[in-house]
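**Student:** prediction below, plus the sequence it came from.
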Amino acid sequence: METVSSNQSRTIQTRLVLPPDTNHMETIFGGQVLAYIDEIAAISAMKHCRKVVVTASMDRVQFMSSAKVGHILTLEAFVTGTGRSSMEVYVKVESEDLLNGETTLTTTSFLTMVAKDEHGRPCAVPQVVPETAEEKQLFENYQERKQKRINESD
């Protein structure tokens, strides 16, 4: 079976929080953050399997802090586990105040992406090989998270 390093799927995006992206408190809309998360997870999964992917699920999203107008968001994603045609992608979002350099973890999430062939059917993906300590820790708990998703869908 083909294997691919988690590093191949690692994707980083930086976005500026602008007024149209925010609510009346001048903090970014949660829905906007979710759209960014979904986009980077898809890119990460496609880099892993070199196929078109669709979002199958988004696990518990934790909004730990907010980002304000003028802050930048740094999103980082990588594949943490694989099934036959599915990939679990971990996404973390950090906010940085450009005026003082303070960085805060704002959001984390796991998404399940499914690879599709040219006929729109699920197709096999390479297994993931974790390398860093963070990747290995998330990989070790992948089966537990996967089983929890399966149990919740019954």
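**Tutor:** That came through, no problem.
**Student:** use CA for all of it now, contacts and neighbours both
**Tutor:** Noted.
**Student:** can you pull out the strands in the protein?
**Tutor:** Listed in chain order, the strands found in the chain under DSSP state E are 3-5, 11-16, 52-58, 62-63, 72-82, 86-96, 103-116, 127-129.
**Student:** try it against this one:
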Amino acid sequence: MAFKKVSDSQVTMIELMLPSHANFSGKIHGGHVLNLMDQIAFACASKHSGEYCVTASVNRVDFLNPIEVGELLSLKASINYTGRTSMVVGLRVETENIKTGEIKHCNSSYFTMVAKDENGNSTPVPGLILDTEESIRRYARSMRQLKEARIRSDDFLPEHFKINEYLPELESQNAQIDYKS
């Protein structure tokens, strides 16, 4: 299987934010931004793998700053990690105010994409050449995030969940426990 550099599949998308993208409060609708994020993750993963790709998961999307009508939205994507058939695509979303030149970081996110063959089956992807400290850091971070996600998922499976470990912690939360064991 071949290997590719991170730079071989990096993608940038820039789009002017229009009034039709705004929500009821006049800010750009988060759903519109998520749609663009999914598109650029697809483009980046497909460029790396040479295959049609689908979104398997999205790891956390925090909207850090509102996006205004008239700003330029810039989405940057690169492959951070490659598994056998999956890739973690790192995304950074920024806006630029056309009048002032001010740039705001709006969010960063990680999309796990899976390459599919013409029959819809998962298919192997090229590995990643890690040639900078930044690429190694991003790969290692993705490995850790994937490992921690598996552990979290296992801990909360019904057959593994231990209610008594969580009841004391829940008492200090904004919840009323009306549970009888």
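**Tutor:** Noted; the coordinates are in hand. Since the model is a prediction, treat every value here as computed from it, not as a measurement.
**Student:** on that earlier part again, okay if I get the strands of structure 1 as TSV plus distance to residue 45 of structure 1 and mean neighbour count?
**Tutor:** Written out in TSV, the entries for these read as follows (distance: least, Cα to Cα, whole Å; neighbours: other Cα atoms under 10 Å):
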stretch	distance to residue 45 of structure 1	mean neighbour count
strand 3-5	11	16
strand 11-16	10	15
strand 52-58	7	18
strand 62-63	21	13
strand 72-82	6	25
strand 86-96	7	24
strand 103-116	7	22
strand 127-129	11	22
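**Student:** reformat those as CSV; add distance to residue 42 of structure 1.
**Tutor:** Formatted as CSV, the entries for the strands of structure 1 read as follows, by distance: least, Cα to Cα, whole Å:
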stretch, distance to residue 42 of structure 1
strand 3-5, 16
strand 11-16, 10
strand 52-58, 6
strand 62-63, 19
strand 72-82, 9
strand 86-96, 8
strand 103-116, 7
strand 127-129, 16
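**Student:** not counting sequence-adjacent ones, nearest residue to residue 143 of structure 2?
**Tutor:** residue 81 (7.5 Å; Cα to Cα, 6 or more residues apart in numbering).
**Student:** residue nearest the centroid of structure 2?
**Tutor:** In structure 2, the residue lying closest to the centroid (Cα atoms, centre = their mean) is residue 110, at 2.4 Å.
**Student:** report the buried residues of stretch 122-131 of structure 2.
**Tutor:** For stretch 122-131 of structure 2, the buried set under the neighbour-count rule, 16 or more other Cα atoms under 10 Å, comprises 122-130.
**Student:** so what's residue 103 of structure 2 up against?
**Tutor:** The contact partners of residue 103 of structure 2, by Cα atoms under 8 Å, 6 or more residues apart in numbering, come to 94-97.
**Student:** which among those residues gets closest to residue 88 of structure 2?
**Tutor:** Within the set of the contacts of residue 103 of structure 2, residue 94 lies nearest residue 88 of structure 2; the separation is 19.6 Å, counting by Cα to Cα.
**Student:** is that closest one in contact with residue 104, as I believe?
**Tutor:** Yes. Counting by Cα atoms under 8 Å, a contact exists between residue 94 of structure 2 and residue 104, whose distance comes to 5.4 Å.
**Student:** how about the residue nearest to the centre of structure 2: what's its closest non-neighbour residue?
**Tutor:** Residue 110 of structure 2 sits nearest to residue 90 (Cα to Cα, 6+ apart), 4.7 Å away.
**Student:** what angle sits between the top helix by length along structure 1 and strand 52-58?
**Tutor:** Secondary structure assigned by DSSP state H gives helix 30-49 as the longest helix of structure 1. Taking axes from the mean of the first three to the mean of the last three Cα atoms, to 10 degrees, one finds that helix 30-49 of structure 1 is oriented at 130 degrees with respect to strand 52-58.
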